[in-house]
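Asker: Have a look at this prediction, sequence included:
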Amino acid sequence: MEQLAVRFADLVAMDLKCDYAVNPIGIDTIRPRLSWALESGGRGRKQTAYRILVSERLELLNRDQGEVWDSGKVISGRQNQIEYAGTMLQSRLCYYWKVCVWDQDGNLSEWSKAVYWEMGLLKAEDWQSSWVGCPESEQEKTGPLFRRDWTIEGEVLKARAYICGLGYYELYLNGVKVGDHVLDPAQTDYDQRCFYVVYNIAEHMNKGQNTVGVMLGNGWYHQNKVWNTSVMDYGKPKFVAQLVVTLSDGTEQILTSDEQWKTAPGPIVADNIYAGETYDARLELDGWANPGFDDNNWGQARRVSPPGGKLVIQMMPPIRKVKTIRPVRMTNPQPGVYVYDMGQNFAGWARLKASETEGTAIRLRFAETVDADGMVDTASTGVFATGVEQIDTYICKGGGLEIWQPRFTYHGYRYVEMTGVAGNPELDDLTGVVVHTDVEPAGSFECSDAMINKIQHAVLWTQLSNLHGVPTDCPARERCGWLGDTHVIAEMSIYNFDMAQFWSKYIHDIETSRRGSMPFDIAPGKRLCLRGVPDWSTAFIQLPWYLYLYYGDEQIVREHYSGMKLVLEQFHSQAKQWILYEGRGDWCPPGSIVPIETPVEITSTALFYLDCTIMSQMAKMIGHAEDSEKYGKWANRIKEAFIAAFYVRENYTFGSQTADSIALYLGLLPESDAKEVAASLADDVRVKHKSHLSTGIIGSRHLYGSLSQYGYGDVAYALLNQTTYPSIGHLFSKGATTIWENWEETKFNAKLNRVEHRSMSHPMQAGFGAWFYQGLAGISPDPEQPGFKRIVLRPQIIESLHYSKAEYRSIHGRIASHWKRHEGTLCWDITIPPNTTAIAYFPAQSADCISESATPIGDIEHVRLLGVENGNVVCEISSGAYHFEIG
């Protein structure tokens, strides 16, 4: 193996990941993908080659030996989505790896730090355990407990637990909860796949006596209270578990789930994901998961039939308790009624502290808002649709301070109504617990405008409140993965969070919802809406594209290409003269749930065009040249038909803000008329709607970018700073801290004799948040070199803003764009990760007025002038940090 004398320490491989995860325990792909970022203090740094070592033994890896895989020196600039190509991987084994790289001058870097991945149970026969549940006599009891004593004969070297508990579970070892996951596993269609999780349990194990405990909840598996209860329920709670201990002498001891486990009812007497949880502390069995507990009165667990789905690893961030929120105030609107205001609408639950007498039932009722009398108003949580409110009940055991929080439910709320307490509660007796899929932050954005920053804050809270194993539409009423919502929010979510694993999982969920060619409108699970329409099904094509575009993920495209192709062919068969008339349309514009100004055929056809263009690119990328050519021709035909059917040439418009915004974004219009259409759109906003939007979720996604791209940033700015109906500022004046489903419209429900509000936390209305990064900061990926291998930097400078600042941690590394005005000069600081380049658009007529650190831009090494385009000086810039001045 080549070893050069000169070692170039300025280029460092870091942030090593396997299948998007850092040191994952539990991988069930036999060719996992490896990636790393590069760090350097200089400019123009590139990777020209790499070498990967993989070993079962860390000591061999530390001696630079990869007995499992030594890639050798690979001449390549690639640093992500690199498939493992060593010897066959084995179940339960841990593999250590590291990488070194060669730079642009042929110098070799230091080795990266050693990291690892560990395999799960790769074959069905690796599972020696049986699925178990309650005895038939206790099938109707909720929250069952299971326990098993286990003697370990020797010193523990390594210990793992493999478990799937449906619908939810908690695993205990010697009285201690294992891991920090909650609401585990993530929701799937359990007839097709069920997630298991691997835990490192070595620290919990004793030499000698041990006790393993499992508590089960209903979750989504046994959800039988809301919607069509005869259809939604998969069956009674059950679990499968396998614990493997490796002793210091190399021998193994395995504990399986079987009928030798003992079971008894627990203190959770009711739990439902929508309706809440009831916990009777008087029924607690102290020490039930500890050695020495007397379980003679417990029944025997029963072997039960497995769910229909295949056991697969949960390869996504788990749901966790992420943070706590202290209430900002407590009121007493009626005798015995105490209302806590958390100050923020979010998803999670409340932690209760109480000192009451035995049998006292404390009732917590959750809502997003309060009425004029200060009482909680649960209308926006969807009572009109679900028939239930979000209520947790805790029954005290008495005898002192009791602290409790639920396990198997969650709520979307800001306000909590507490009743049942005998004394006067304190503000600190309730704490809000924020619960969501624990995705890592990937981006940050701020600007000089307080309103825009407030909107960004609300966008983040709205998105996080709707990540619970699936991308929910709202955290209270439906909690469903509507496909139409997902393609609208995908890019916004990716800029703000690391969503690679999350969206990969959800694409598989959509696959499980397909019946024939078209996926149903909701995934996953049994509430499928029994309908699949093009403008919602497009998510199955768009989401793989975004994973390819933002993460360079070709595998997800290859894996689902045949399904995506069937969906696109179905669109084609439904179209009439290339126009698609089926769909839900521009959902939730001001004043309505269904579209008003924009006919369904406009949005469905535009998305049909988008799908054809990206399918053409994806087909080309994976070597399907004929498909690529065909879909490209389809796109041309759609464009011709779209313009002919909807374009009003004399007025330069397609008839609505949504139609014009999408046409401008997609280039779905005569190119020579683009500026005129943009002017017409701006006029529609300013004059016809008096600086208000009239778009639904599809139009809002592209409204601001389409205006700013063509020089109407001031119009976009006015929209975002609007404070009268309909606007986000108006919602803020009503107390909103998240983005609402609609624009405050209500209707009277005669059946319930109450006003019907819509959800106050709906990310589908927040898809425009991608524009803060793409537009104001100007950070976009290049489809020709995806995964930000080549970055497009093109900020939309708005006169009303003094600065805009964003960072994005791409799969290649940290990208930054920060522009500000200073004494008549536009200053622009950018950071480009090593081994990438950027195409930068400077808002200037000539390169003569651009300098970098006081040096004319034409004299800067690593900056190459490409020309002038539409009032922008275009340059190619190599990696590094730069300070430009334009003036």
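Answerer: Everything's here; your move. Numbers count the residues shown, from 1 in each chain.

Asker: Only C-alpha atoms from now on, for both contacts and neighbour counts.
Answerer: OK.

Asker: what sits against Tyr221?
Answerer: By Cα atoms under 8 Å, 6 or more residues apart in numbering, the contact set of Tyr221 is 166-167, 190, 233-237.

Asker: now do 10 Å
Answerer: The neighbourhood of Tyr221, defined by Cα atoms under 10 Å, 6 or more residues apart in numbering, consists of 165-168, 187-191, 232-238, 307, 525-526.

Asker: secondary structure element for it?
Answerer: Following DSSP states H and E, there is no helix or strand that holds Tyr221.

Asker: before we go on, here's another structure to hold up against the first:
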Amino acid sequence: MGCRGAKGRGRRRAAVGRESHVQSDLRHRRAPVRLSQRDVRRLPVRDHHRASFAERAHRVARRVAPRRRRRHPQRVRGCHVTPVDQDLSPLTVGASWITSEQWRADPTGGLPVLGTTLRADTPPASAVLRVCGLGVFVASMNGRLVSDDVLEPGYTDYAKRAEYCTYDVTTLVEVGDNVLHIELGPGMYRSQRHDDRWTKILTDYGDLAACASLTLGYPGGQEVIFLSGTDWGATLGQTRSSNWTGGEDFDARVQLDTSASGVRAWPRAVVARTPTELALTPKTTPALRVREVIEPKSITPVAPRTHVVDLGVNVAGWVELDLPPQSEVTLRPAELLKGDGDIDPTTEGWGPVYHTVRTGDRPLTWHPRFCYNGLRYLEVAGLEEPLRPEEVRGLVIAAGARATGEFSCSDQMLNQIHRLVHRAVTSNMYSVFTDCPHREKLAFLEELHLVYPILQWNYDVQALLTNTMLLTREAQGPDGHLPLYVPEWDPFPDPWRGDVNWGGAIIHVPWQLHRSYDDISVLRDNYEAMTRYAEHILLARVDGLVRYGLGDWDGREARAVPLVTTSALARMLCVLSQVAETLGLDSDAARWRKVADDVVERVRDEFWTDDLSVGADTLGETVIALQCGVVPPEHVSLVVNRLEERIARQRFVVDVGEVGMAALVEVLAAHDRHETLYRVACQEELPGYGYMIRHGATSLTETWDGPTFGISQNHFMNGAIDAWFYSHVAGLQQTPTSCGFRDLVVRPRPCGDLRSATASYRTKRGTFSSAWTIEEETFRLEVEVPPGSQCAVETPDGRRRCVGSGKHAFESALR
């Protein structure tokens, strides 16, 4: 749509007359701002400490659209939105769910586009658009996207609830006729297999539909409200099909007239068929945005009319292409290459994943509209000449959560591992944290608490994980059972479904959020679900043991199921006791402590032996038993020594699953075995982080054999070591009883060949940081303590000093 500049999006050639279905220029479009997490927190809230984040978000609606004298909104008949709160859910004022009759007649014949014209006789003082799409929507006003947000609105259990998004579109409304149109894609709301494409989950909750209101505010408190209804137009768009995991088809030759006269000529919309119990709530999580733009590393011919684009790093998002007119291309994403240089798409899904694009008479700038990929490589087939580097861009998409942490040190292997973990976390940070950004894209629960620290250190995850706990409560069965992932659109069979380390997220994650953000409401909101789940697992035991589940899952097989799952139950009950105590429920706390002790004793009776071994005496069983309190206290030191000696004999190669890896890092760090952890991190044999890096991984992989095994190459479940970088190499900690980083500890542990390390964490109070260097035999440390916090600083020589907020410098001997 006109000329494109070069600033901010990498190099581009001029594209006068270029047709762009996405209007995705991140520089030239106006950027109305969606209500953010920060906006919510700044609101004056009565009894603020008792208000949950979701409750505070609901109150935003009152501030954005205060109750005023209104003109009567235009009235439409049809299927109205079910209100959660009539006063706070603005779409309930009369908007209808609508769809296209053409699409309903043939859901494979093109995706629906809904539109209307509206007139503003004078410039409004404000204009607020509220819109929900089932399942993914893109809204435009007068030819401009209403926001830089993408792939909205996010995951929910569509049988129960959907989210609406709120946008300030004041700068987009023009005097005279205006055109609002909404494009729809299926997402996970209507995930169907219409061709050979890979489809992970099959769902069909109803028609692709939208519900919207636009409120124009004028001086004196007058409002004019435009509502979605059957007086809107509805047609089929240029995106012909979309599959959340399988890809899209786009045809620019399809005529789509979005002018005022064109929209008026569209067939009329019809009332959509939607779930009968569907409620509508405001979106409370950070929207997805393009967070990074990557230029391709290379573009290589591999066959006639076929080329492979290498972005140089494994990412999640879109590849945007400038395509010539009258062309037809097929695009296949991949994370790996075969030996001959062709793509190896096996990790994308257990079936074909591809996009097809047809251009018209003009050049076209294109990227997927209603889905995304996890990829490093893109095969482009169908062009006579390869695209030039300036015609290809990798658009990295992730939730707009605030980046909170930075880490670096003098050891390049540790820096590379940190980058692998950070890339995997970012790639899976969408409306929920997914397991991988390609073949599944599901919010599996166990990762959220097993490696919670790596999420917290790198991003502000309060809103994302608070929302995930809401999804988890909504997924809980009448008997207290919890699923493997949420929302549970399509249940997994046993033994996958119901493992304690997966369902236990309902207890662990709220406690972890409370510790990080000093928010007691997340404990109150989830306590009933916690207790119901605990009771369910206790009743599911056979002879006192949990005998089903995945145990120490390693991405391929279940390990040591009864020991791991029952030990995890004991640890979960200990946390539940702490939650009850924090909520002032002393009798509950005592009861859960007693039950936890009984479970520990039962595991000891079954698996502990007098020769200081547990179960089959694997590394994973040993560290999990130590973490969960199964090893009798009088034997802990001996068992830890034995564990460390065994790891050293194995040349620091540790074969553990995701439960065992999180436990290994926690146990060894708690006993100051930092030299061993350093060696485990740096060794390059299989299994290990160094092995992944040696074989070319650019993001953390699902299994230890990384690029040498065809499973996800972008998966954060084994990333626990990153927490050790922050908490022990750099030394950033809070005391065991502190919440919200009020009472801090800086205790750096130089080890291995490290000569320096630095880390910072942006708490809600301010920056908490540590930076140390070793020069000859002198250890120098600089610490920053945020306002309102106090900090105990311990240098490697054992000296401990207490300081207040501000910047401080220390010097000591190494030992």
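Answerer: Ah, there it is. The structure presented is a predicted model; accordingly, all values stated were derived computationally and were not measured.

Asker: Superpose the two chains and report the TM-score.
Answerer: For this chain pair, the superposition-based TM-score is 0.87 by TM-score structural alignment, normalised by the length of structure 2; 752 aligned residues with a Cα RMSD of 3.0 Å.

Asker: before we move on, the earlier item: could you pick out the buried ones from the contacts of Tyr221 of structure 1?
Answerer: Those of the contacts of Tyr221 of structure 1 that meet the buried threshold are 165-168, 187-191, 232-234, 236-238, 307, 525-526, by 16 or more other Cα atoms under 10 Å.

Asker: Take these and keep only those in strands.
Answerer: The strands, defined by DSSP state E, take in 165-166, 168, 238 from those.

Asker: count of neighbours near the equivalent of Glu446 of structure 1 over in structure 2?
Answerer: By TM-score structural alignment, Glu446 of structure 1 lines up with Ser408 in structure 2. If you count neighbours by other Cα atoms under 10 Å, Ser408 of structure 2 ends up with 21.

Asker: I figured Ser408 of structure 2 was touching Thr773, is that so?
Answerer: No. If you go by Cα atoms under 10 Å, Ser408 of structure 2 and Thr773 don't touch, sitting 12.0 Å apart.

Asker: Quick check: neighbours shared by those two?
Answerer: Common neighbours of Ser408 of structure 2 and Thr773, using Cα under 10 Å, 6+ apart, are 756-758.

Asker: Among those residues, which one sits closest to Gly217 of structure 2?
Answerer: Checking those against Gly217 of structure 2 with Cα to Cα, the nearest one is Thr758 at 49.9 Å.

Asker: Checking that closest one next. Helix, strand or coil?
Answerer: Per DSSP: H, G, I helix; E, B strand; the rest coil, the local secondary structure of Thr758 of structure 2 is strand.

Asker: List the residues that contact it.
Answerer: Residues near Thr758 of structure 2 by Cα under 10 Å, 6+ apart: 406-410, 725-726, 729-732, 748, 769-773, 781-783.

Asker: Same question for Pro763 of structure 1.
Answerer: Pro763 of structure 1 is in contact with 458-466, 471-474, 485-486, 488-489, 492-493, 697, 738-741, 769, counting by Cα under 10 Å, 6+ apart.

Asker: Output the residue interval of structure 1 matched by stretch 138-157 of structure 2.
Answerer: Aligned using TM-score structural alignment, stretch 138-157 of structure 2 spans residues 170-189 in structure 1.

Asker: so how far is Tyr527 of structure 2 from the closest residue to Val45 of structure 2 other than its chain neighbours?
Answerer: Spatial nearest neighbour of Val45 of structure 2, chain neighbours left out: Arg56 (7.2 Å); criterion: Cα to Cα, 6 or more residues apart in numbering. For Arg56 of structure 2, the distance to Tyr527 of structure 2 equals 19 Å [Cα to Cα, to the nearest Å].
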